[in-house]
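[1] give the three-dimensional model of this entry:
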Amino acid sequence: MSTVTVTARGVTPDDVRAVARGTARVVVDDDARDAMATSRAIVDRIEADGRPVYGVSTGFGALANTQIAPERRSELQHALIRSHAAGVGAPMPREVVRAMLLLRVRSLALGRSGVRPEVAQSLVDLLNADITPWVPEHGSLGASGDLAPLAHCALVLMGEGWVRSPSGSRTDGGQALAAAGLKPLALAAKEGLALINGTDGMLGMLLLALHDAAHLFTMADVTTALAIEAMLGSDRPFQPELHAIRPHPGQALAAANVHRLLQGSAVMDSHRDDALHAVQDAYSMRCAAQVAGAARDTRDFAAQIAERELRAVVDNPVVLPDGRVESTGNFHGAPLGFAADFLAIAAAEVGAIAERRVDRLLDVTRSRGLPPFLSPDAGVNSGLMIAQYTAAGIVAENRRLASPASVDSLPTSGMQEDHVSMGWAAAVKLRRVLDNLTSILAVELLAGVRGLQLRAPLVPSPAGQAAIAAVGGTPGPDVYLAPAMEHARAVVTSPELRTQIENAVGPLS
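    Next up is the predicted model:
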């Protein structure tokens, strides 16, 4: 079992994935504990001096001018968590909640939140005991960060709220702590606020999405190449010198991938000198690298935003080393909301152009000799006709999801929080767009494989041969298609096909 160490410098994207999706244990190093203890000492001095400071001796949001008596400040923090745990809807996936927990530890460990080291350790204990708080989908506006989702996490630290069992059912948080031998945490001044004032939910989802998008964009190059090969398309538009004169880095990478994937193919060789072959392929084939490359560049931009946020102190107020406690707006999720929306647009277009290639593969008037709907006995059999319907329906949904959430601000908290980021919503729908893209690419994979099988006895490229082996089956009488599509989806999701192709043709970007 691997270990992720949270330091006073934070964590890495790989750390987040190892904890969210794997079994890595978490520890907090001594430097981070010292940074938190130093920060906490400043808060303790402020309390002793009796100075009014937001979140320490006052209420929250529109109640920021309400003074709280010293004997009620611990009560204030507990009440904050209970009142803010107001989410509704289906529970967020385990990986999202675990990412949130780790990222809140990361932010506290930077030593600007004024909490005791025990607070960060209590979050670590949840992770290491595999206790997953029940975090409803709806509740965050990305305003003061992900208040409601993080409050549902903090409630479990207090021995309250709900947790999600391994079977997916909802159980009592206090019972889960007791079963793991953990005690509820009693919050001191500032600590409840520090547990919920963060962008950890939207950042966690964005980090996981960035990893998924990188894989899917490479798999999109694979399915693109299969479709072009099956439709007797040309590899000439993917020559490196044609992309060097338009120097977008993602475009060059996508073109290099497709060009490499199309080499060594008897199918491609069969029509290179054919005078009847089309002078120019359709845009969905010829412009594939331009669209996929722009998506890659968009992903790289979003990754830069996420990496900056991983180094950021996201809390309010923050405790500075010189003893000042200052209110900030660093919890506002605009950077992450914009990035998630932008990446959703890019991923939606990768799916949209893939569906256009599927449609061409199935259309007897445009597929250059393939039978209608890739059925050897079209008429009695419908082949992949309805698989394209499925892809088209998903493309339509992705177009709706590509509408940005981050422009849809609504004022809250008595107009104190009069502009919110909607970053949580942007990240949630990004995850849905990528899941939908997986399904669209699965349809293109299945269609590309069937098209290549119908080109027999011509031998496809090494990439095509690997795809045929991975997908299995042969063109023939209609069968129950949903299982074949689910299998193709699993092939797209898994790294195995990419590994097999790279073993044959070299590394893909």
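[2] okay, CA-based contacts and neighbour counts for the rest of this
    Will do.
[3] what are the ranges of the strands in the protein?
    Along the chain, counting by DSSP state E, strands occupy 3-6, 25-28, 88-91, 132-133, 136-138, 162-164, 170-172, 318-319, 325-326.
[4] nearest residue to Lys348 other than its sequence neighbours?
    That one is not Lys; residue 348 is Ala. With sequence-adjacent residues excluded and distances taken as C-alpha to C-alpha, 6 or more residues apart in numbering, Ala348 is closest to Asn398, at 5.4 Å.
[5] quick one: neighbours of that neighbour, just the number.
    26 (other C-alpha atoms under 10 Å).
[6] dump the residue contacts of it.
    Neighbour list for Asn398: 348, 433, 436 [criterion: C-alpha atoms under 8 Å, 6 or more residues apart in numbering].
[7] hmm, the last one is touching Ala392, no?
    Yep, that's Asn436 we're talking about. No. Judged on C-alpha atoms under 8 Å, Asn436 makes no contact with Ala392 at a distance of 10.9 Å.
[8] coming back round to it: sort out for me which of the contacts of Asn398 are in helices.
    Residues of these located in helices (DSSP state H): 348, 433, 436.
[9] report the outermost residue of this structure with respect to its centre.
    Computed with C-alpha atoms, centre = their mean, the residue of the chain farthest from its C-alpha average is Ala275, at 46.4 Å.
[10] one more, so I can put them side by side:
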Amino acid sequence: MIYLTGSALSLANVKAVIQENEQVGIDPSCLDSIHNSRAAVERIVADQRIVYGINTGFGKFSDVRIRQNDVEELQRNLLLSHACGVGPLFPEDITKVMMLLRANALVKGYSGIRLDVIQRLLDFVNADVYPCVPQQGSLGASGDLAPLAHLALPLIGEGEVRYQGKKMSALEALQLLQLAPIMLQAKEGLALINGTQAMTATGVVAYIEAEQLAFQAEKIAAVTIEGLEGIIDAFDEDIHVARGYPEQVACAARIRAYLTDSQLTTKQGEKRVQDAYSLRCIPQVHGATWQTLQYVEDKLVIEMNAATDNPLIFDEGEKVISGGNFHGQPIALAMDFLGIAMAELGNISERRIERLVNPQLNDLPPFLSPQPGLQSGAMIMQYVAAALVSENKTLAHPASVDSIPSSANQEDHVSMGTIGARHALQIISNVRNVYAIEAICAMEATTYRGIEKMAPRTRQFFNEAREIVPTITNDRMFSKDIQGMTEWLRSKEAVKTK
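    Modelled structure (predicted):
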């Protein structure tokens, strides 16, 4: 059981929830602050103090005062009117993380929401109830309004969910769970939707996938080095220590470890003096991606434990401040950076694929074909990799450099962070396909060289991967091989050799 405190949620916790179905609860240490902030909201309503979002309208309507008898209807209307998302639904794992992160923000006790409402979010997390949340429609400030409105609607019995493998109305799911819809009270609708949890949840899932793929990319690159009889000297520790980047040093060390006792690597001057950059500069390029991943991880962990709604309640209601913690700029920049870094990981892989299949660049059979000419072999696999990395170049255009004013220019600068996070996730998916292609081609090359000469660790990877994609003895429908390898890479736990 993971207990939320609002300040200690880790990426490991998130992995446990989405990969191992770990259950989640509220830490008892949070109860007093949750109750005190709620009591503060109730006093504000009773005293008829004018406070944004409690008894006023929203956005440009912030100067419109709401009658005391209408504050509950205001919250319901907020969810219904803001649920304007379009496009495909977020995957279930991202939706689950959204609920987890929103609950974690609310238990901090700055939001004035009842304990029962937070618990209902966790009821959905623990029972694998996934609100149907369209991916498109968020500007990333004031938070992820449209996605989080869709996320919150099922709490009040509105909208749709995916539950037990079926799409159904929220009311039907609540009946199956023997739960009643929640009647929102003052500020609670706003507390549920004013935050960055759509972009952050997407970013967290993207980061988890990117980290695993980055480790796998090094192992696949090591197999390629063997397939091309690459020069091992370029990975000598002294070279990388001389530059000083710890991530580059660590990447080179992992490559050396993978290739220990290989009979397929060469020394400089033995067959050639230097390798092409796509082989020789693996630590420099992959290491730079690792630097980015560390930056992204740092920002995600902060945001996962942040209070991001508005207004925030301090000093048991003596201080209620409207601010801008919902603005997604920190995550927007991090997601753009993540997309760029992972796109580069794909770019260098595609160049290695070219070296594996191009007969002008190696001494292997042209396009790794078993019968060159009669059979095309891996020729079109390189085309696919080229198309994917080209698509990534358009997806990697930073979303955060754009802003369109909204709410009659009251909200005149926005982050577009959710767009950046969605693009980063798509880039990672594309890059995984590219590495699936590199793995297939690298295995063919090492088969020609002699798999008995491979290093023990790369040979182990080869044997496991051969269970997914057999040797190319004849042309076949290679898309199935690429898909199989991609799915295997996505599901396989990466070996994290430090």
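[11] and the TM-score between them?
    Overlay of the two chains. TM-score (TM-score structural alignment, normalised by the length of structure 2): 0.96; 494 aligned residues with a C-alpha RMSD of 1.5 Å.
[12] which residue in structure 2 aligns with the residue nearest to Ala348 of structure 1?
    Taking TM-score structural alignment, the alignment pairs Asn398 of structure 1 with Asn392 from structure 2.
[13] same question for Ala64 of structure 1.
    Counting by TM-score structural alignment, Ala64 of structure 1 corresponds to Ser62 in structure 2.
[14] mind checking how far Val279 of structure 1 is from Gln290 of structure 1?
    Distance check for Val279 of structure 1 against Gln290 of structure 1: by C-alpha to C-alpha, to the nearest Å, it reads 19 Å.
[15] next one: His243 of structure 1
    For His243 of structure 1, the distance to Gln290 of structure 1 - C-alpha to C-alpha - is 9 Å.
[16] okay, and the common contacts of the two?
    Shared contacts of His243 of structure 1 and Gln290, counting by C-alpha under 8 Å, 6+ apart, come down to Gln251.
[17] who's more crowded, Val279 and Gln290 of structure 1?
    Legend: neighbour count by other C-alpha under 10 Å for Val279 of structure 1 and Gln290, higher for Gln290 (20 against 9).
[18] what sits closest to the more buried one if chain neighbours are left out?
    Per C-alpha to C-alpha, 6+ apart, closest to Gln290 of structure 1 is Gln251, 5.3 Å.
[19] what's the local residue count around that neighbour?
    Residues near Gln251 of structure 1, counting by other C-alpha under 10 Å: 26.
[20] can you give me the distance of it to Glu241 of structure 1?
    12 Å.
[21] show me what counts as buried in stretch 15-22 of structure 2.
    Within stretch 15-22 of structure 2, the residues scored as buried using 16 or more other C-alpha atoms under 10 Å are 15, 17-18.
[22] check stretch 466-480 of structure 1 too.
    466-468, 470-471, 475.
[23] could you dump these to a markdown table with distance to Glu191 of structure 1?
    Converted to a markdown table, those look like this (distance: C-alpha to C-alpha, whole Å):
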| residue | distance to Glu191 of structure 1 |
| --- | --- |
| Ala466 | 55 |
| Ala467 | 53 |
| Ile468 | 56 |
| Ala470 | 52 |
| Val471 | 53 |
| Pro475 | 63 |
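[24] Ser122 of structure 1 maps to what in structure 2?
    For Ser122 of structure 1, the residue aligned by TM-score structural alignment is Arg120.
[25] now its match, nearest residue through space, not along the chain?
    Leu155 (7.0 Å).
[26] counterpart of that neighbour in structure 1?
    That one, Leu155 of structure 2, aligns with Leu157 by TM-score structural alignment.
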